[in-house]
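Engineer: no sequence on this one, just coordinates:
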């Protein structure tokens, strides 16, 4: 049971006698049941509560001890409740001759019952009566609750008799848990003792196994609901895996089974060692401290460590920036290591409980006997492998690797006792073990096994073995990246990527990744692929290019693991270029032959192409649950097929004129129902880039759209088609061309709630615009709901006819929106201009903080600069926007003038930062009226 005795100078927080005297003084001036008394008493108690909170918070600021702070807030609340109760029953509803039923006990339950009251936690109370509620009891409870609510406390309450508590505890595990950790505050003490006695006798005794099973099932459901990982980058410190609630679960089980009120009692029972007790208390103190700081920072009850509070938390807890590592990243790494300790303690605790129950013959699972196995030093207990008694790891430290290897080969779990022994002997995994050929052979077999390598790697990592055996991996354990794109820590992302790779190979993800599922069986070395995935991010957090540094790590590590020189070279190449496939697929125009040429020059072989594609898919898929979508898959497949054709001796990069002729001929064949004259006339309406940039299927679809629009003389034609597999909706627009059209359409699409991820812009010889926009919803799926599409069509039409001004609407939305939690991130704006990436275009890449309407601002900047956009490739990585544009000048040429290039960079940087300058003087452009509309 918690004690307030170690709180220093408790009267400085609140002096109960003085408070009672103050209330008595108010009562002498007002009738106790008058409105005047209540108002003055309430104001007085608010002052007392505010003073006490200030004292506790100031002490917390000085000593940074969350456990002490929670006891301080608990003590303050206890005393206020006692004062209100004493005055209520002593002055307002005083009984001169109470009956046996007019007794009341006020009991703290929940976190308040444990004495863990964070600054803005709920105050959970049980008003306990001996029998049914009485009129006197109703009045007392009502008065107290209204006083507490008016004081600003968030009070949750239950009013029950002892019989009610026992009856409900039998049926509801949550109520049973709340009574388990009840704590007397004030009122009739024998009532509380009677409930406690009956609860232990009628509920707890003989039901330990049921309670444990229920609490562990409750924990598993909670973990699944909150992401089932302790390595989320925005973890829930209370409910998440490895958080405070997991420690509470251990506390409840210990209290229920062993009647333990303190963790130290579990050491005497042999459940935990003294070292494990210290880990428990250290983890608990850390999590309590972080939770208190979190509440005070956001000024409310909040349990998620969101990006916007992490830097301030790190600052308050004393984590400073070091070379190559931010203080916030160091703080979060500490958090993940603590969460890992909580998981370790949970397994150890549950194993001790299981062993005790088996010893009593009460455990429901069959009682297995230890059996010998073909590996000396190991035994099997049911479905778990354990260390044999009196085994000497000092004599054979490789046994730690052998245990996991054997468990994987036999589909066995690891016994917590073995994990405990391994953790105590991790230092034995030194260079002699790392260089041991057998240890490296077994590790490589585990990594490349078809028996769930993800689970085995996670077990190795959580036991600390993986980080010791591969020290470079140990450096990224709990390594976080302070951005909104990466959902997991580096080590968790890597292990998940191995799992994705294994599921692709097994065919489980064949429907999502048909190409990868096919070509993974054609790679010449599975070992190369699995090792490359393991090492692709191993050098993150070192302050340099992690791809380059990672390749150097691979060159050293691969020979140690037993890979050949050729395999080592390939792994190092894959690590060095593991971002290349996504770079070209997502940021470059695949229809541009120069894109394919540059990509092929890097890849150089069909085998590397296959390996790189599968690695890229596994990498992206493992970033987070919402990062992968069908559109990305389609872009990767398109680049793969054209690159494969070239690498296999095809002619994807044949002459421009030949490609144009072939495209037109394919169109003629597909449009066999048109006359030769109609085909000649239609083909002449399009410039050469149109025939180079699209496939025949798109040419045919556009031809039908244009013919129908021309016949109907429609001023604006909008067509949409959605592809759920590609997670994309294509909007085709056909209308009269005019300057700034792209900027206005981009603005209209933004106010309709869609995100542009790609665009192709064409102008016909007779001055009409034929533009295709690829859009998605906020979840990365097709923008295909009928209501969404109707709003989009209306927004585009109203923008083009001048009745809506997207730029102003977007500005108003930004100004009225609540501050984004992404504001804590620093995204340095960058403009990169490349005249070598395309034969006919200047390629401009802009990087900056994403915001509502950014694309509209950027395309308006291109309009102001008199540049025409031929295609756009839009990508967002959390808070970072990466947009690539293929542009030409007014004469249809690349931009080569250095002065013009500097002007482009300056103007785009201005747009990226959101500080668009007022135009001093409009440059001469045609259709001035339309330009004004475009600027709006």
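Structural biologist: All right, it came through fine. Since this is a predicted model, take the numbers as computed values, not measurements.
Engineer: Only C-alpha atoms from now on, for both contacts and neighbour counts.
Structural biologist: OK.
Engineer: Next one: the residue nearest in space to the middle of the chain from residue 823, what distance?
Structural biologist: The residue lying closest to the centre of the chain (CA atoms, centre = their mean) is residue 487, at 3.6 Å. Applying CA to CA, to the nearest Å, the value for residue 487 to residue 823 is 18 Å.
Engineer: coming back round to it: touching, the residue nearest to the centre of the chain and residue 623? I think so.
Structural biologist: Yes: applying CA atoms under 8 Å as the test, residue 487 and residue 623 come out as touching, 6.1 Å apart.
Engineer: what do these two both touch?
Structural biologist: By CA atoms under 8 Å, 6 or more residues apart in numbering, residue 487 and residue 623 have no common neighbours.
Engineer: Identify the residues contacting stretch 338-358?
Structural biologist: Residues outside stretch 338-358 that contact it (CA under 8 Å, 6+ apart) are 230, 241-243, 246-247, 250, 271-272, 276, 279-280, 283, 286, 363, 367, 415-417, 420, 462.
Engineer: Pull out the buried positions in that stretch.
Structural biologist: 338-354, 357-358 (16 or more other CA atoms under 10 Å).
Engineer: Identify those among those that sit within strands.
Structural biologist: Among the buried residues of stretch 338-358, none falls in strands (DSSP state E).
Engineer: Quick check: chain neighbours aside, which residue is closest to residue 444?
Structural biologist: Nearest non-adjacent residue to residue 444, counting by CA to CA, 6 or more residues apart in numbering: residue 561, 6.5 Å away.
Engineer: let's bring in a second one:
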């Protein structure tokens, strides 16, 4: 047996070593693996049979059977909270029976003990794979209680339950209540399960806090003792710890509701948010149940009802997720989203998929939980003894005074903007008062008091269409949203409290609407607010990681108000079916009609403002598509784009909108590769519009003149004459110099060189030209797991292939030198037939253990002879995976197509790769395009496996 256990331990260690490099969290898997491999042991360490084995071995299966019965009733026949109560009752009974069975096997004298449920077990909120949190309090001989605790813990672990069992004496419990606010908080909702012995918890409390009884009152005693200790320590430190813990948890699990794969329990808007409210209400108001929240200060019955409905929705999702996953999985990943959408009876329609409907509902419920929980905690915190420092603020103190107004009193209460008692009386005379509040808060650099925020939310529910369409209201709203200095926090409050969608109902269909992909991280409305804020940062010159050109663009942009409105409304057409850009332009023209009638706008809104913003909304994807999917060295590309834009003012505005839109799709590092492409398109188009003689030959001539001034090596100057114009016009000066230096100093085999040019690195691969070399180069990158951002293919007059690969990420540390060596080795071996790159790619896919699940992406191939003058354009959209570029280029080679340009673009799980190809120097016959598209699609799908590019 010892040898078997050693073998098991070795197995676990091997899995642990693999997990160090794995992407997923293996803790739940390892937990169950250890349970499977562990052997029940007796008190002396000898093997033992499980206590009451026939009865106990059926406990887990009976519990899971009960789970299955309850899940079948969700969500139509019972609520998530009702299911949790049913599972908790089952487990209560099981714990009591296991307790009694444990006591039967030990000496029962010399101690008294009580077993308490904590956490979700105490709140009767068990989910199928929740942890069992228990506390064993005892008085007496420690040696006598140890077999009880060990026996109960072992019995539960043998049944594959996750259990946390704390064992403390009465004295230890008293000390920890005094010293550890976290432990004290965990006991505020403790619930007694069972006890043993005549003695109860006679010494749990300090003498100043008398006990009220035994038996069923023990749990109440323990709860009251924990609450009393927190109060004795001071409500202020407790509330400070609660709010700090809330903030830290949100940051740890993703500081936004709108995560692609939200955490249902601990994430922002998850179950833990309301549980934090429950703990706080228990300490401050002796509230013992979520059902009694309406009895707490500042909580209306309607608010409590809505919050509990949202809590129940998320609880239902957690039940279904645990049941579907088969373990304690609280992260709603993509495959489970699709499965739970079906379980929750969501259906697809012309606007959105069933899974998108599910996630929209979740985000709305999570928003309710997060907003109300935060608001209640803030109000309770402010009223728990915060000092008051009031001063009057009159509206005429602000800069927004389009007409003479009587000042209405606002006051600084507890460090925040609040309204005085007669504030409501000013509403009939000045309906825009609800918007002006935010302007005052912005200029005073203060947040809204929770009471005032609640008043704003109540007003948003009661105000009607006539108020929303009032010219003064629309004018004040436009001024608020397009003021560069108004913070995102205040704009978010304006949005979250309901005023924005009341004034602009066109926005309601995209509220909480999400794309089911891993590229669009945020819901559409949240992405729009991020884009608005990003545009303000650009205009203020504060855009993070901004390049000089973008900062200059922001400083000199004409009509910044148009950019801000386009940033806010660019996706307003989504969620309606059809081309959202066209729909959004039409919707904004309706909005512009109302803006034209607005009172107080300076300068007033005109028809040309509406048309320019509508044009930006309609074209907001055009520049990104041109820059990432068209050859920017092709003069016809620049001509087409310049003709579409028509003016320098529109070019500047569209470039700025494209930049802030790209920046706001998801958090994380800026894509310098995409921004570089955007800059190149902007620069070439602006040069063409300013000087028609700025085409490809002129750009190449400029580069030759620059090189002639800088180079001193006659060999390099001679080699420069053999470089194609496309290369000289497209590549930065540093890259061209590196190419000439490499050509002038030849070495054996393929030459590989890493060049730092601008904000992203490029890899030069130079060697003899031959059919299929691009496919070989791409496969070598894939075999090394390198992400390629794009590729340009050139051939010199003397048949030397020069391929320039842009990398999506920079190699870390000393990895650049290692990358160059390994690339050269692999390419030379592959060209010599000494290595199978396909096999290496397959091995790398296999080594990426349990990769992240992603939504499916349908392969789509389109070919066109209309978009370029000399080549056929091939566009491939497919699942972004390891080796995709190598797969496509190999397929094109099989079709005897020559690749001149390869452009790579990724949108999360989706890759869009574009190739400019010819056959024997000519475009492909138009009649062959459909069959080639079908062949490419079949080849890519046949090779498709999950993985990175």
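Structural biologist: Perfect, I can see it now. Because the structure is predicted, anything quoted here is derived from the model rather than measured.
Engineer: Quick check: TM-score for this pair?
Structural biologist: Remark: TM-score between the superposed chains equals 0.87 [TM-score structural alignment, normalised by the length of structure 1]; 861 aligned residues with a CA RMSD of 2.8 Å.
Engineer: The residue nearest to residue 444 of structure 1 maps to what in structure 2?
Structural biologist: Alignment note (TM-score structural alignment): residue 561 of structure 1 maps to residue 595 of structure 2.
Engineer: For its match, pull up the helix or strand it's in.
Structural biologist: helix 580-596 (DSSP states H and E).
Engineer: Tell me which residues of that helix come out buried.
Structural biologist: Neighbour counts over helix 580-596 of structure 2 (16+ other CA under 10 Å) mark 580-589, 591-592, 594-596 as buried.
Engineer: With stretch 124-137 of structure 1 instead?
Structural biologist: Of all the residues in stretch 124-137 of structure 1, those buried under the rule 16+ other CA under 10 Å are 124, 125, 126, 127, 128, 129, 130, 133, 136, 137.
Engineer: how about these, which pair is most distant?
Structural biologist: 124 and 136 (21.6 Å; CA to CA).
Engineer: roughly how far apart are residue 181 of structure 1 and residue 509 of structure 1?
Structural biologist: Residue 181 of structure 1 sits 46 Å away from residue 509 of structure 1, going by CA to CA.
Engineer: Which residue of the two possesses the greater neighbour count?
Structural biologist: More neighbours sit around residue 181 than around the other of residue 181 of structure 1 and residue 509, counting by other CA atoms under 10 Å; the figures are 22 against 16.
Engineer: and that one, what pairs with it in structure 2?
Structural biologist: Per TM-score structural alignment, residue 181 of structure 1 is aligned with residue 189.
Engineer: Could you grab the helix/strand/coil label for the aligned partner of residue 923 of structure 2 in structure 1?
Structural biologist: For residue 923 of structure 2, the aligned residue in structure 1 is residue 894 (criterion: TM-score structural alignment). Following DSSP: H, G, I helix; E, B strand; the rest coil, the label given to residue 894 of structure 1 is coil.
Engineer: Residue 894 of structure 1 is in contact with residue 842, isn't it?
Structural biologist: Yes: here residue 894 of structure 1 reaches residue 842: they are 5.2 Å apart, a contact under CA under 8 Å.
Engineer: Common neighbours of those two, please.
Structural biologist: By CA under 8 Å, 6+ apart, residue 894 of structure 1 and residue 842 have these common neighbours: 835, 887, 888.
Engineer: Now tell me what touches the one helix or strand residue 813 of structure 1 maps to from outside.
Structural biologist: Remark: residue 813 of structure 1 resides in helix 806-816, with elements defined by DSSP H and E. Applying CA under 8 Å, 6+ apart, the contact partners of helix 806-816 of structure 1 are 744, 747, 748, 750, 751, 799, 852, 853, 856, 935, 936.
Engineer: Tell me who's in contact with the counterpart of the third one in structure 2.
Structural biologist: Under the alignment defined by TM-score structural alignment, residue 748 of structure 1 corresponds to residue 780 in structure 2. For residue 780 of structure 2, the contact set (CA under 8 Å, 6+ apart) comprises 823, 826, 827, 837.
Engineer: how does it look with 10 Å?
Structural biologist: Applying CA atoms under 10 Å, 6 or more residues apart in numbering, we find residue 780 of structure 2 in contact with 774, 786, 822-828, 830, 836-838, 840-841, 883, 886.
Engineer: Just say helix, strand or coil for it.
Structural biologist: Per three-state DSSP, residue 780 of structure 2 ends up helix.
Engineer: I'd like to know how many residues surround residue 51 of structure 2.
Structural biologist: Per other CA under 10 Å, the neighbour tally for residue 51 of structure 2 reads 17.
Engineer: which secondary structure element contains it?
Structural biologist: Here residue 51 of structure 2 is covered by no helix or strand, with elements defined by DSSP H and E.
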